[in-house]
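Novice: need the 3D shape of this:
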Amino acid sequence: MDNLAEHSDRTPTPIVAIDGTTIRRIREAKRLTQLYVASVVGVTTDTISRWENNRYPSVKRDNAEKLAQALEVSLEDILRREEAAEDAPAEVAPPEPPPRRRLRLAVILLLAGAAILGIMFFRGAAPGLKAERTLPPYSAPGQILPVRVKVERPAEGGSGFILKERIPAGWRFVSANPPVTGEAGVREIKWLIPPGAGTMTISYTLMSPRETPLRTAADFGGEVVRSDERGTRREPVAGAARVTVAGIHWADVNGDGRIDDNEIMPAYYLTEEMKGLGLDWKTIETIWASTGYTWNDKLKTFEVVR
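Specialist: Alright, predicted model coming up:
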């Protein structure tokens, strides 16, 4: 009776089904001999051969674990498919997040996607151009006014660009350096600039209508247009955009009726830079050497005060 009870209390030895073909493939891939594997598991090489030939498809679990250890893989890697599937714990679906959490997650994913697209776009975008216009605050009726547009191009260069300048109504184009492309329009003048790098200055001169009433504002506008394989981009010209028509010389920046020492040097450099574009340096120098000037609106000319 005691022996019967002892046998009934014994736990059955766990048995698993191994895949002999997989075992052989792993052993040969790792360049392990049957003798080495047999010594680790504690069986004979004949047993290893029978396992690999699927002659003993079911083995004790502890032997299978030792075999997996010898092959340096997990136990599941050498079990038959159906055996591994039975031993594997069932996947439990994660609990569905509450509605508010789902909404928050959707917003985060949307923002992350937008950020990635933005990074891709800006990495792929060509460097832009920066253009800035400088012009005097005053211009007398019927007199020539200097205008400059400085364009900052990327140091690495790139494609060329088009500069378009919209001039005030009734004003007449005089000259430019570099020359304008094509015929100067009534309200727009254009330059087609070839590829290059670094800063480029485009200078031109205009003449305001003789009959323009004093204290009239004249507005400028413009844009830089650049086209390449990525498409066409337009950037507005920044900087000064308004001139007041008055009986004041353009070199008299503060409008006090004279050209002082602080104003003469910038006027000189600008006149030299724009030589050949119609600026009257002689009149500027004469006014500077005198005590001042007045504007004769009837004759549309400056009169020097001695």
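Novice: for the rest of this, base every contact and every neighbour count on C-alpha atoms.
Specialist: Will do.
Novice: centroid residue for the protein?
Specialist: residue 122 (2.1 Å; Cα atoms, centre = their mean).
Novice: residues contacting residue 233?
Specialist: 225, 226, 227 (Cα atoms under 8 Å, 6 or more residues apart in numbering).
Novice: quick one: secondary structure of it?
Specialist: strand (DSSP: H, G, I helix; E, B strand; the rest coil).
Novice: before we move on, back to that, make TSV from the contacts of residue 233 and add distance to residue 20, secondary structure and neighbour count to it.
Specialist: As requested, these are exported to TSV (distance: Cα to Cα, whole Å; DSSP: H, G, I helix; E, B strand; the rest coil; neighbours: other Cα atoms under 10 Å):
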residue	distance to residue 20	secondary structure	neighbour count
225	72	strand	18
226	69	strand	19
227	66	strand	13
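Novice: which positions in stretch 135-146 come out as buried?
Specialist: Buried residues in stretch 135-146, defined by neighbour count with 16 or more other Cα atoms under 10 Å: 135, 136, 137, 138, 139, 140, 141, 142, 143, 144, 145, 146.
Novice: for stretch 184-194, same thing?
Specialist: Quick answer for stretch 184-194 (16+ other Cα under 10 Å): 184, 188, 189, 190, 191, 192, 193.
Novice: please generate a structure for the following sequence too, so the two can be compared:
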Amino acid sequence: MDSGKPLVGGIPMVNIDGAKIRRIREEKSLTQLYVATVVGVTTDTISRWENRRYPSIKKENAVKLAESLEVQLADIIDHNQPAPVEGPTLAQTFSPPRQDDHDSQSDPATESVDRHVAPAFKETVQIIASPSSPLSWLHLVSRPFVIFFAAILLALAGLILFWWYTAANEGKHQVEVFRTLPEHATPGIPFPVVIEVTTSSSMPFSLILKETLPPDCLPAQGKPQFISQATNPPVLKWIGKIIGGHAMYSYLARLKPETKIETFHQFTGGITLRSENNPGIPIGGGEILNASFFHWADSNSDGRIDDAELLSVNEIYGGIEGLNFGKKLIEDIWSAKGYRWNPEMRNYEILP
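Specialist: From the prediction side, this is the model:
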């Protein structure tokens, strides 16, 4: 149960039901990687929570866990267990934190350095202390010299840690997300949407992209394929990785055929990074779509598709392999005098 009281040190804890968490995640077809990315922990941590190796976790992480599973916090609480102990023991208070702390959100780069530097340092001390070691004479050296030698080793470890952390987090704040959306579209006719994520960082990193469509809009196709939630309004999700400073996500959608003309529909969304400094970045660019009888590629709504509009379509959408945005119809309209919408047949008539 959720005690609702902070422990010594000011950190509230709750008991979670690992079996229920696993069941909810599998019912919603969510991967441990997806849940771990949303909460900001490792997949090993999610596995430990589900297997009840650590039935008590920080309330802050429990809230994020519930959000990733799209349920209420009370739905994942173990109400059959007593409230977490309200304070660490004296030994726990003065003992150093364990490296396998199940509720840690330490930086992956820091953990990597700790795994390499800490064992090496311990091994060096053990070699020096061994009577059979060629360095066993060091125990005869004065205490100040031993302290100085240990301080040098710690300083070197700190420099390595700082270098590794800096390299791993290079440019993580410089992330931009931009949506390319047509200004208008005809109800019932598919139109394309492109979302680009760019960064100046040379380091790869994972992200979760969420796109919320207007209530009168339906998703059709995604490149790469999205995870769609049957909600109103519809929500599309991608789990991806930025490599080389750029990633592109595209999809087709359409307004419902009964949508009224000259109504406006808003798109919203954002990306989530595994970083406390970048908890969420909203998507910039186009966000309003107008229901219109004009084709979405006819950007100036003049009843024809000119050279500039055709080149713009090819530049933005032509390189997306497998996205069926109606290229042939656009080229047919471009090569003719124009087009008009037939409301009875619900299609475009090309004017010879």
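Novice: and the contacts of residue 233 of structure 1, which is closest to residue 198 of structure 1?
Specialist: residue 226 (15.5 Å; Cα to Cα).
Novice: what is the equivalent residue in structure 2 for the closest one?
Specialist: In structure 2, the residue matched to residue 226 of structure 1 (TM-score structural alignment) is residue 273.
Novice: look at residue 150 of structure 1 and give its secondary structure.
Specialist: strand.
Novice: correct me if wrong: it contacts residue 163.
Specialist: No - using Cα atoms under 8 Å, residue 150 of structure 1 makes no contact with residue 163, being 10.6 Å away.
Novice: neighbour count: the two, which is higher?
Specialist: Between residue 150 of structure 1 and residue 163, counted using other Cα atoms under 10 Å, residue 163 has the larger neighbour count: 24 against 18.
Novice: doesn't the more buried one fall inside a strand?
Specialist: Yes - Residue 163 of structure 1: assigned to a strand according to three-state DSSP.
Novice: check the gap between the residue in structure 2 that it lines up against and residue 252 of structure 2 for me.
Specialist: When structure 2 is aligned by TM-score structural alignment, residue 163 of structure 1 is paired with residue 209. Between residue 209 of structure 2 and residue 252 of structure 2 the distance is 16 Å, computed by Cα to Cα, to the nearest Å.
Novice: circling back: nearest to residue 305 of structure 1 among the contacts of residue 233 of structure 1?
Specialist: For the contacts of residue 233 of structure 1, the nearest to residue 305 of structure 1 is residue 225 (46.7 Å; Cα to Cα).
Novice: that closest one against residue 163, yeah?
Specialist: Yes - assessed by Cα under 8 Å, residue 225 of structure 1 is found in contact with residue 163 at 6.5 Å.
Novice: follow-up on the earlier one: out of the buried residues of stretch 184-194 of structure 1, who's nearest residue 214 of structure 1?
Specialist: residue 188 (23.8 Å).
Novice: tell me the contacts of the residue lying closest to that closest one once chain neighbours are set aside?
Specialist: Distances taken as Cα to Cα, 6 or more residues apart in numbering place residue 166 nearest to residue 188 of structure 1, at 4.5 Å, with adjacent residues excluded. Going by Cα under 8 Å, 6+ apart, residue 166 of structure 1 touches 187, 188, 189, 220, 221, 222.
Novice: let's go with 10 Å and repeat that
Specialist: By Cα atoms under 10 Å, 6 or more residues apart in numbering, the residues touching residue 166 of structure 1 are 185, 186, 187, 188, 189, 190, 219, 220, 221, 222, 223.
Novice: quick check: neighbours shared by residue 225 and residue 163 of structure 1?
Specialist: 192, 234, 235, 236.
Novice: just the buried ones among those residues, please.
Specialist: 192, 236.
Novice: could the shared contacts of residue 225 and residue 163 of structure 1 go into TSV alongside distance to residue 40 of structure 1?
Specialist: Shown next, in TSV, are these (distance: Cα to Cα, whole Å):
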residue	distance to residue 40 of structure 1
192	82
234	75
235	76
236	79
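Novice: ok so, going back, let me know the closest of the contacts of residue 233 of structure 1 to residue 284 of structure 1.
Specialist: Using Cα to Cα, those come closest to residue 284 of structure 1 at residue 225, 36.0 Å.
Novice: hang on, isn't that closest one packed against residue 151?
Specialist: No - checked against Cα atoms under 10 Å, the pair residue 225 of structure 1 and residue 151 is beyond contact range at 11.7 Å.
Novice: shared neighbours of the two, anything?
Specialist: With Cα under 10 Å, 6+ apart, residue 225 of structure 1 and residue 151 have common neighbours 129, 163.
Novice: might you report the residue contacts of the match of residue 226 of structure 1?
Specialist: Neighbours of residue 273 of structure 2 in contact, by Cα under 10 Å, 6+ apart: 37-38, 40, 172-173, 175, 205-209, 279-281.
Novice: would TSV of those with distance to residue 117 of structure 2 be doable?
Specialist: Compiled in TSV, those are given as follows (distance: Cα to Cα, whole Å):
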residue	distance to residue 117 of structure 2
37	26
38	29
40	24
172	25
173	27
175	31
205	24
206	26
207	29
208	32
209	35
279	30
280	33
281	34
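Novice: show me which of those are buried.
Specialist: 37, 38, 40, 172, 175, 205, 207, 208, 209, 280, 281.
Novice: enumerate the positions of the longest helix seen in structure 2 that are buried.
Specialist: Within structure 2, and with DSSP state H defining each element, the longest helix by residue count is helix 143-168. Residues of helix 143-168 of structure 2 classed as buried: 157, 161, 165, 168 (neighbour count, 16+ other Cα under 10 Å).
Novice: next secondary structure after it?
Specialist: strand 175-180 (DSSP states H and E).
Novice: what span of structure 1 lines up against that following strand?
Specialist: The aligned range for strand 175-180 of structure 2 is 129-134, by TM-score structural alignment.
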